[in-house]
Structures are given as C-alpha cells and as structure tokens.
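Trainee: please find the sequence and the predicted model below.
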Amino acid sequence: MGTDTFNFDKKELIKQSFDQMDIHLQGTQYSLAQKVALTCRILFDNGHDSALAGQITARSEKPGTYLTQRLGLGFDEICAGNLLLVNENLEVLQGDGMANPANRFHSWLYRARPDVQCIIHTHAVHTAALSMLEVPLEISHMDNCVLYDDVAFLPEWPGVPVGNEEGELIAQAIGKKRAILLAHHGLLVACSSIEESCLLAIAFERAAKMQLLARAAGAIKPIDPVLGREAHDWILRAQRNAVGFAYYARRTLRKKNHQYCLE
C-alpha cells in the first residue's frame, strides 16, 4: 500500500515533492558552449532578439574568463563553434572576431558576484516597452513568482553601457538579486547556472508582457508576500531548471534553422 498523503500539511507535501524531484528529474549533458549556444537560440525563439543587441556570457573554467557570442552575429546565428572565450578586458583568448564592448558591465558583475555563473542581457520587446515607463517589474501571478522579490530596478539610464561607470552602477544596483530591470534599456539576469539564467530571462519577458496587459485593464493587485516567497522557492529548484531548459532545448532543436547550433 502507498502512503496516505491526505492528512499531510502543505509543508510535508512540498518536502515530499522536492524529494521526488531530486530522484526523478534529470537535466542534460550538453557542454558549456552548447548550453550558451542553445540559450541564444531559445531566447531568439522567445522574443528576445533585437538585431545585434544583447549579450549572453558564462564563466569558463579559468578564473577571469567567460564565453560569449561574437559581435556581428544574431542570437539565431550562434553555434557552440563560433563562441568566443574572453578575459575581463574583453581580449579574445579563443575564437575569431570581437566581443560586444557592452560586455564590460558583465565583467564588473562577475567580479562583484562570485555566485554568478551566467549573465543574460536582452532588449526583449515587452521588457523594453515597460522600461520606457520607468516603473519596476511587478510580480503578481503564480507563473512569474520565480522572480518574486528577486528583481531590482535601475530607474536612471546611464547611456550606452560600454564604460566602467555603467559596470559599477549596474553591479551595485542589482545587489544580491537574480535580475534587474534597466530603465530605457532592458533586462538582465545573473544566476548560478546557464539553465537558471535562461529560464528566468524567459519568465522576465513574460512577466513584463503580463504587466503591460494587466495595467491596460486596471490596477494590478499584489499577492501575499508569504505565498509569493513560497512560490518563488517552489519554482526555483535546480532540478526544475534543468528539465525546463531541456524542454526548451528539445523544442528549439526541432527547428531546422537551429539544428546545427551544437556544432
């Protein structure tokens, strides 16, 4: 006979679910470069493309270095084989071409946050539209609670983010949070894995879209903070991130224009 769970309280059921996730949920075996390339393609498919704007970086094994895309290629053109390995000064150590000069603020953030392994910055259209209003991102729906109380806001636009001043400003503004909305600019997520960063970037743009739709109809009602934090921790599990990323990867790789991104 199985366990009768109808007398369990919510905490017990959550713990049971977490234990089962630890056993049953499996991620992928992609290399670091393949994960970065897949992230570029996944985000392209989910509305994060803005011509050549936006950067995705991931720490490499050697301290002070990270992988990023080559300037001049769109997210839908990135493959594992055309990524660049750069140092904090954006000098290319492996690969051909140059990195986006705006990656400088990534270097500042990596220095400030040893816990961060992957940074994603995009100008996804709904996030960019929301940034024009100079208001913070509001998390008021269950699906978006992965970002609950985890999104900072930079209300002033410092201009093109290629200077050290912008790097210091953004690194300070995000603090210990996983994401930030940059006014008149876009989104940035900084997480402990590529999988987590990818899924939070998708969630961020969806939350921005929902906020714009809801505000057009009326005032957004806040959710209970205790329940918001509970949902945040429920969704933000390494195993859930791994299988979520694997799902988006499968969906992306089914498309002919993305089938060679692992090479």
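Mentor: Nice, thanks for sending it over. Numbering: from 1, shown residues only.
Trainee: from here on, just use CA atoms for contacts and neighbour counts.
Mentor: Noted.
Trainee: could you pick out the longest helix of this structure?
Mentor: When the chain is parsed with DSSP state H, its longest helix is helix 194-217.
Trainee: what helices or strands is it leaning on?
Mentor: With contacts taken as 3 or more C-alpha pairs under 8 Å, 6 or more residues apart in numbering; DSSP states H and E, helix 194-217 sits against helix 32-45, strand 118-122, helix 125-131, strand 186-191, helix 238-253.
Trainee: out of the ones you listed, flag the one nearest Leu147.
Mentor: strand 186-191 (10.1 Å; C-alpha to C-alpha).
Trainee: now the angle from the closest one to helix 194-217?
Mentor: 140 degrees (axes from the mean of the first three to the mean of the last three C-alpha atoms, to 10 degrees).
Trainee: which parts of the longest helix of the chain are buried?
Mentor: For helix 194-217, a neighbour-count test (16 or more other C-alpha atoms under 10 Å) marks 194-212 as buried.
Trainee: ok, and what's touching the very next helix or strand once past it?
Mentor: As assigned by DSSP states H and E, the chain's next helix or strand after helix 194-217 is helix 225-235. Residues outside helix 225-235 that contact it (C-alpha atoms under 8 Å, 6 or more residues apart in numbering): 14, 142, 145-149.
Trainee: repeat that for 7 Å
Mentor: If you take C-alpha atoms under 7 Å, 6 or more residues apart in numbering as the criterion, helix 225-235 is touched by 142, 145-148.
Trainee: now list the buried members of those residues.
Mentor: 145-148.
Trainee: and which of those residues is nearest to Ala51?
Mentor: For the buried ones among the contacts of helix 225-235, the nearest to Ala51 is Leu147 (26.3 Å; C-alpha to C-alpha).
Trainee: relative to Gly54, how far out is that closest one?
Mentor: According to C-alpha to C-alpha, to the nearest Å, Leu147 stands 20 Å off from Gly54.
Trainee: try it against this one:
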Amino acid sequence: MDKTFVEDKERVIQREKQKMQRHLSVGNWTVKEKVALASRILCRHGHESGLAGQITAREAERGFFTQRLGCGMSEVQASNLLLVDEQLRIIEGTGMPNPANRFHAWLYRARKDIQCIVHTHPPYTSALSMLGVPLAVSHMDSCALYENVAFLAHWPGVPVGDEEGKLISAAMGDKSGLLLAHHGMVVVGRSVEEACVLALQFERAAQLQTIAAGAGSIRAIQPELGREARDWLLHPARLGATFGYYARRELAVAPQCIT
C-alpha cells in the first residue's frame, strides 16, 4: 500500500506547509498598494458602510497609512492614502484623517506584532453586535479565528478619544479579532494580507452563525481540531495566496487603485 495512506497526519501537515512556502506565489505590492487593494476587497465583500470603518497599516517607524476622511472604501487608491503619526498629524498626503483612527494608535503602541488594523461594520457582524452575542467560530473556513476573537460587551460610544483607545486595546489583548457591541469588528494582522483575510473570515463566521442559530443550537468544534485548523489557515504563504486571489479580482476591474 502507498505510504500516503498510513502516514502520520502531523507529518503530512508539516510537509504540505513546506510545499506551500515553496510553491504559492504572492503579489509584489507595496504596503500602500496592499492597503488600497484590501479596501477594495473588503468593500466588495460587504464591509462598506458609508464613511464608517478604517484600514491602516504601519509604515516602518514613522507612523501608519490610512484613508482620508470623506474617501469611501471603493475610492481608496495608493495615491490618495495619508501617512500620519500616532497623533494623527499628517506626514504625507493631503486631507483629513478619520478621528476614529486614534484608537489604532493605541493598538499599534500596545502590540508591536501588529502591522495592519481593519475596523468595519459589515451587516452580519453588526447584527451580532446588536444582539450582544460573541462570535461563534464553529466552521472550518473560520478557524483562523478559533480561540482568537475577544468580545467587548460595553459600547464606549464614538471611538475618537483616548478612553476608547485604552478600552479597545485592553479588550483585544493578544487576540486577532474583537467584536464590539453595538458597533462592529476590529481585526489585526501581522501583515495587510493577514488582516484582510481575517476580516473576510470574521464576517463570514458571523453570517454562518446567524443562519445556523436560526435553525438550531450551534455545536462547538473540538479544541484540538480547531487549533490544528487555525494553524493551517494562518500559514503566511496560504494567507498571501488567498489575498492574491482576491487582489487579482479587484485589479481586473479597477487597476487604477494601485497606479
């Protein structure tokens, strides 16, 4: 019998991860271009809510990139992004940054591993936030968020002050996602690619939870299997390839977003 059918699963997983590292291609985009692409990707998947929500990404030690206030997610281009410091003072670009970006600065200061932050109000996530129900990660596709999402049950109001920055950064802790009651989601990533993909999975998990809860009780995933799937889905090469797939779809219809 071929040894493939009797090989230890963990050994197979590690071997396939090494293959992904060698064979999966990722786009050679700048951080600004990735932010513009992520904004377009998330907009197409229902994360747009007027002028609400922000995507930011670190730029070395100078500050972070963000869209200017008044620019919708479908209008973001690499050329119209702002570079701001943690006091939201403009370093590069023209226009006004969203005052709500202030809590992003608190997250960047608290977590040196964070390279990108996504905050949006997509419909299913927002519906859960209105119910005051934590996100249930109980499907394989969402397992990158398994044991990786916190819940803030207290709504602090419009997040433009330092009080909100303290509250949100403390609630996030070491997690990658945070469901804000009466508000929306915050997702952080070690790259723009990771934050974008996790934000897509967050809303997908909220959608599945809403559908499943209407049909019966949601069954929990076995913890060891949830963690196994989380580690598989969070492999950087896989995340990069997933982002690349969505980016190519955007570039096919809006190549100007990175020119």
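Mentor: It's in. What you see is a predicted model, and the numbers here were worked out from it, not measured in a lab.
Trainee: coming back round to it: average offset of the longest helix of the first structure relative to the second structure?
Mentor: After superposition onto the second structure, the average distance of helix 194-217 of the first structure to its aligned residues comes to 0.4 Å, using mean C-alpha distance after the TM-score superposition for the first structure.
Trainee: who's in contact with that helix?
Mentor: 35, 39, 46, 117-120, 124, 126-127, 130, 137-139, 144, 189-191, 220, 241-242, 245.
Trainee: which of those are buried, as a ChimeraX select command?
Mentor: Provided next is the ChimeraX selection string for whichever of the contacts of helix 194-217 of the first structure are buried by 16+ other C-alpha under 10 Å:
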select :35,39,117,118,119,120,124,126,127,130,137,138,139,144,189,190,191,241,242,245
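Trainee: what stretch of the second structure does the longest helix of the first structure fall on?
Mentor: Mapping helix 194-217 of the first structure onto the second structure (TM-score structural alignment) gives residues 192-215.
Trainee: so what does Arg70 of the first structure match up with in the second structure?
Mentor: Using TM-score structural alignment, Arg70 of the first structure pairs with Arg68 in the second structure.
Trainee: could you measure from the closest residue to its match other than its chain neighbours over to Glu194 of the second structure?
Mentor: Nearest residue to Arg68 of the second structure in three dimensions, chain neighbours excluded: Pro97, at 4.6 Å (C-alpha to C-alpha, 6 or more residues apart in numbering). For Pro97 of the second structure, the distance to Glu194 of the second structure equals 23 Å [C-alpha to C-alpha].
Trainee: now do Val160 of the second structure
Mentor: In terms of C-alpha to C-alpha, Val160 of the second structure sits 25 Å off from Glu194 of the second structure.
Trainee: nearest spatial neighbour of the counterpart of Ser169 of the second structure in the first structure, chain-adjacent residues omitted?
Mentor: Using TM-score structural alignment, the equivalent of Ser169 of the second structure in the first structure is Ala171. Leaving aside its sequence neighbours, Ala171 of the first structure sits nearest to Leu109 (C-alpha to C-alpha, 6+ apart; 4.9 Å).
Trainee: is the one you found part of a helix or strand, or is it coil?
Mentor: Using DSSP: H, G, I helix; E, B strand; the rest coil, the structure places Leu109 of the first structure in helix.
Trainee: counterpart of it in the second structure?
Mentor: So Leu109 of the first structure corresponds to Leu107, using TM-score structural alignment.
Trainee: endpoint to endpoint, stretch 58-77 of the first structure covers what distance?
Mentor: Start-to-end, stretch 58-77 of the first structure (C-alpha to C-alpha) is 18 Å.
Trainee: buried residues in it, which are they?
Mentor: So, applying 16+ other C-alpha under 10 Å, buried residues of stretch 58-77 of the first structure: 58-60, 65-71, 74-77.
Trainee: of the residues you listed, closest to Arg237 of the first structure?
Mentor: Ala58 (19.5 Å).
Trainee: ok, back up a step: thought the residue nearest to Ala171 of the first structure was touching Gln172?
Mentor: No. If you go by C-alpha atoms under 7 Å, Leu109 of the first structure and Gln172 don't touch, sitting 8.4 Å apart.
Trainee: between those two, who's got more neighbours?
Mentor: Leu109 (21 against 14; other C-alpha atoms under 10 Å).
Trainee: ok so, going back, distance to Val92 of the first structure added to the helices and strands packed on helix 194-217 of the first structure, as JSON lines?
Mentor: Formatted as JSON lines, these follow (distance: least, C-alpha to C-alpha, whole Å):
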{"stretch": "helix 32-45", "distance to Val92 of the first structure": "15"}
{"stretch": "strand 118-122", "distance to Val92 of the first structure": "18"}
{"stretch": "helix 125-131", "distance to Val92 of the first structure": "30"}
{"stretch": "strand 186-191", "distance to Val92 of the first structure": "22"}
{"stretch": "helix 238-253", "distance to Val92 of the first structure": "28"}
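Trainee: out of everything not next to it in sequence, what's closest to Met185 of the second structure?
Mentor: Nearest to Met185 of the second structure is Leu179, by C-alpha to C-alpha, 6+ apart, at 4.8 Å.
Trainee: any figure for the gap between the aligned partner of the one you found in the first structure and Ala208 of the first structure?
Mentor: Superposed on the first structure with TM-score structural alignment, Leu179 of the second structure falls opposite Leu181. As judged by C-alpha to C-alpha, Leu181 of the first structure and Ala208 of the first structure stand 10 Å apart.
Trainee: stretch 232-246 of the second structure corresponds to what range in the first structure?
Mentor: With TM-score structural alignment as the criterion, stretch 232-246 of the second structure aligns to 234-248.
Trainee: what helix or strand is Arg58 of the second structure on?
Mentor: strand 54-59.
Trainee: superposed on the first structure, what's the mean shift for that strand?
Mentor: Mean for strand 54-59 of the second structure is 0.3 Å (mean C-alpha distance after the TM-score superposition for the first structure).
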